[in-house]
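In: Structural data only, the sequence is not supplied:
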């Protein structure tokens, strides 16, 4: 039976789709190839708009999901073409979809998490088995539905001789702490790129602050930083998860109102410091024994943010995941290739220490080719 899987991921940064072809034979999966595609501007705008209630949103969400699956299919087909791999050689695609709402445990005691995806359409477009809807079972079992990547992090970054932190800096930051012998915890720290990217686009017209250069030229505003860090989410104990449902432009504006007329560059510097402080505080509270922190996701390319993390966490080493075998932009897609393998093989994941679910569950729904 084939051990090749494709993982497809579009994260809360809304910057594009990443895909990998991975060999999941053995305990340590291996990435064979990577492909990516930016989100077309109209689709990105619609997915961002669907994070909040709006007119005819069920209709719009379904069509946006269709459009996203066509983009997913293009990336998957490119991976096959680039590597000369026959579709029949791939066991399944793990398709995360696009998170537009994340409210676990709320309203009725169960809540929900929504990742826009049309896995049936993706199966039709590719002719491959598709595994999707990874988070719902965890939420149904009383969990946060996130983060799920810690299980994969253990497979690729875990060490027998020391504890390791893995910090994923996408739209939202999440931390995994891996300890020798298999112990792990994982949770969302708070915002990473979501607020910074939105502020940068609003004031510079650029989709993100390349290498953090704009923020590096500003001054952190102590009062604004304190107001941002006063958000109660930061003080919650894990397991916990968050998203754009909480950390959105209106949340930021409500705190900016106390300081009208701030230089936009200083706000950007303060948002970068918010991300760095939120992550560093999480490591100090829950991973004080880690020997190093491995950073993945788009934030790993933000040189200013990486410098601030290094300064705040010293003497603990802060390294990009490329130094440990997987480039930062490939880690999340590889995680969903690996999670698809666990689902197809019927393996239950012990979720309690990361998401707070009531016990081990098989995650994902299978759409056969």
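Out: Structure received. These numbers were taken from a predicted model, which means no experiment stands behind them.
In: C-alpha only now, for contacts and for neighbours.
Out: Fine.
In: remind me, longest helix of this structure?
Out: Using DSSP state H to define each element, the chain has its longest helix at helix 57-83.
In: Report how many residues lie close to residue 262.
Out: Residue 262: 13 surrounding residues under other C-alpha atoms under 10 Å.
In: put this beside the first:
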């Protein structure tokens, strides 16, 4: 068997960890996902990670303990992948695990800013006996970039079409967009909230973690005034490179735009779904993109209402999920971190300066030996 890599992803949706076991063709570096494991966070960990997105009491202590818990979750997923495959840990070159982003403020305050991911890669190495590649974003930030999104380099490697312009939309907690045009540098940036606000509203009113298939949103109607208020957010009109997170699109941001308490909750949900779709569509129009296909990945690809609204807002563009291109939506970001770990092993760049705004290509990630 060829050398293996594990990629782990816990994103801004805060729903849990997705992991893949992957190998790469030695000749062309083509990715093949062998196994996928998803492990949901228990509610106390999810709540703590959510709380740590905002300033709070004794947060350094709490963050350190949450990082330990997260490393243990990562270890459980990694070991489950090996068990599924009947593989030995010695076959795995490295685990790529970037941690849980809780603050993302690149280029701010002192001109460099910071991006902060909770993780304890040393503990993960101890628990798995496998080398860890972590801290992928900070080198790009140190080089004057946003450190995000990192997925476009991977999107370019697996989804680019030599004959057609293709766009990739990852809808996690935050949505990011990649534009791949033959003969041109890839473009990519965060384009607004993905599932974060929809999930928040669903949890608040239905007590459910998310709106399965967008069924609740489909019961409501879009509120034009509220939608206009949401789309008036200045960040949406800013030019790339750009990135965002729960630092901006958080409960306080939404509540400040919901002064009318008589709105039907399902109508607000329908409007939040439309907001996510409209923000992505507007960014594609802003770039004057001529993408023949929009490939959607992340949990949002399973939101039937969202996929329908994207198709309606982008006539002439085929809207498909990434599974139709060989990589199921919930595997894409985990696979991206397996790919980024391999880039680190090869001492090859993992960023795209045309995406992040960094001063040049950089090898990303710190190495924690087994």
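Out: Received it, and whenever you're ready, just let me know what you need. Every value quoted in this text rests on a predicted model; they were computed, and no experiment measured them.
In: Overlay the chains and give the TM-score.
Out: Between these two chains, after superposing, the TM-score reads 0.98 (TM-score structural alignment, normalised by the length of structure 1); 368 aligned residues with a C-alpha RMSD of 1.1 Å.
In: picking that back up, residues in structure 2 aligned with the helix or strand just after the longest helix of structure 1?
Out: Going down the chain from helix 57-83 of structure 1, the next helix or strand is strand 90-95, by DSSP states H and E. Under TM-score structural alignment, the match for strand 90-95 of structure 1 in structure 2 covers residues 92-97.
In: The matching stretch vs structure 1, average offset?
Out: Once the two are superposed, stretch 92-97 of structure 2 sits an average of 0.3 Å from its aligned residues in structure 1 (mean C-alpha distance after the TM-score superposition for structure 1).
In: List of residues touching that stretch?
Out: Stretch 92-97 of structure 2 is contacted from outside by 3-9, 121, 130-134, 337-342, using C-alpha atoms under 8 Å, 6 or more residues apart in numbering.
In: Now intersect the residues you listed with the strands, please.
Out: In strands, defined here by DSSP state E, the members of those are 4, 5, 6, 7, 8, 9, 132, 133, 134.
In: which residue lines up with residue 133 of structure 1 in structure 2?
Out: Aligning on TM-score structural alignment places residue 133 of structure 1 opposite residue 135 in structure 2.
In: quick one, what contacts its match?
Out: Contacts for residue 135 of structure 2 were tallied using C-alpha under 8 Å, 6+ apart; they are 98, 99, 117, 364, 365, 366.
In: check contacts around the last one.
Out: Same thing as residue 366 of structure 2. Counting by C-alpha under 8 Å, 6+ apart, residue 366 of structure 2 touches 133, 134, 135, 136.
In: show me the residues around the second one that make contact.
Out: What that stands for is residue 134 of structure 2. Listed by C-alpha under 8 Å, 6+ apart, the contact partners of residue 134 of structure 2 are 96, 97, 98, 99, 121, 365, 366, 367, 368.
In: Now rank those by neighbours and give me the top one.
Out: residue 96 (32 neighbours).
In: And it, how far from residue 10 of structure 2?
Out: As judged by C-alpha to C-alpha, to the nearest Å, residue 96 of structure 2 and residue 10 of structure 2 stand 12 Å apart.
In: Please determine how far the residue in structure 1 sticking out farthest from the centre is located from residue 253 of structure 1.
Out: Farthest-out residue of structure 1 from its mean C-alpha position, per C-alpha atoms, centre = their mean: residue 261, at 32.8 Å. Using C-alpha to C-alpha, we find residue 261 of structure 1 at a distance of 12 Å from residue 253 of structure 1.
In: Wait, residue 17 of structure 1 touches residue 34, no?
Out: No: assessed by C-alpha atoms under 8 Å, residue 17 of structure 1 is found out of contact with residue 34, at 10.7 Å.
In: counterpart of residue 113 of structure 2 in structure 1?
Out: So residue 113 of structure 2 corresponds to residue 111, using TM-score structural alignment.
In: Which residues are in contact with that match?
Out: Residue 111 of structure 1 touches 103, 104, 105, 139, counting by C-alpha under 8 Å, 6+ apart.
In: Not counting residues beside it along the chain, what's closest to the last one?
Out: To tie it back to what came earlier, the one meant is residue 139 of structure 1. Once flanking residues are discounted, residue 139 of structure 1 sits nearest to residue 145: 5.0 Å by C-alpha to C-alpha, 6 or more residues apart in numbering.
In: which position in structure 2 aligns with that neighbour?
Out: Aligned partner of residue 145 of structure 1 by TM-score structural alignment: residue 147.
In: neighbours of its match, just the number please.
Out: Residue 147 of structure 2 has 30 neighbouring residues, counting by other C-alpha under 10 Å.
In: Same question for the one 5 residues further on.
Out: Burial of residue 152 of structure 2, expressed as a neighbour count using other C-alpha under 10 Å, amounts to 29.
In: For it, which non-adjacent residue is spatially closest?
Out: Leaving aside its sequence neighbours, residue 152 of structure 2 sits nearest to residue 178 (C-alpha to C-alpha, 6+ apart; 5.6 Å).
In: Looks like the one you found contacts residue 188 (just checking).
Out: Yes: proximity of residue 178 of structure 2 to residue 188 meets the contact threshold set by C-alpha under 8 Å, at 4.1 Å.
In: what stretch of structure 2 does stretch 195-204 of structure 1 fall on?
Out: Matched against structure 2 by TM-score structural alignment, stretch 195-204 of structure 1 falls on residues 197-206.
In: ok, average deviation of the matching stretch from structure 1?
Out: Compared with structure 1 after fitting, stretch 197-206 of structure 2 deviates on average by 0.4 Å (mean C-alpha distance after the TM-score superposition for structure 1).
In: Residues in contact with that stretch: which ones?
Out: 13, 173, 208-211, 249-251, 254, 265, 269, 272-273.
In: Let's see which of these end up in helices.
Out: If you go by DSSP H, the contacts of stretch 197-206 of structure 2 have 251, 254, 265, 269, 272, 273 in helices.
In: which of those count as buried?
Out: Burial by neighbour count, 16 or more other C-alpha atoms under 10 Å: within these this picks out 254, 265, 269, 272, 273.
In: just to revisit the earlier point, would you turn the contacts of residue 135 of structure 2 into JSON lines with secondary structure and distance to residue 330 of structure 2?
Out: Below are the contacts of residue 135 of structure 2 laid out as JSON lines (DSSP: H, G, I helix; E, B strand; the rest coil; distance: C-alpha to C-alpha, whole Å):
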{"residue": "98", "secondary structure": "coil", "distance to residue 330 of structure 2": "16"}
{"residue": "99", "secondary structure": "coil", "distance to residue 330 of structure 2": "17"}
{"residue": "117", "secondary structure": "strand", "distance to residue 330 of structure 2": "21"}
{"residue": "364", "secondary structure": "coil", "distance to residue 330 of structure 2": "23"}
{"residue": "365", "secondary structure": "coil", "distance to residue 330 of structure 2": "23"}
{"residue": "366", "secondary structure": "strand", "distance to residue 330 of structure 2": "25"}
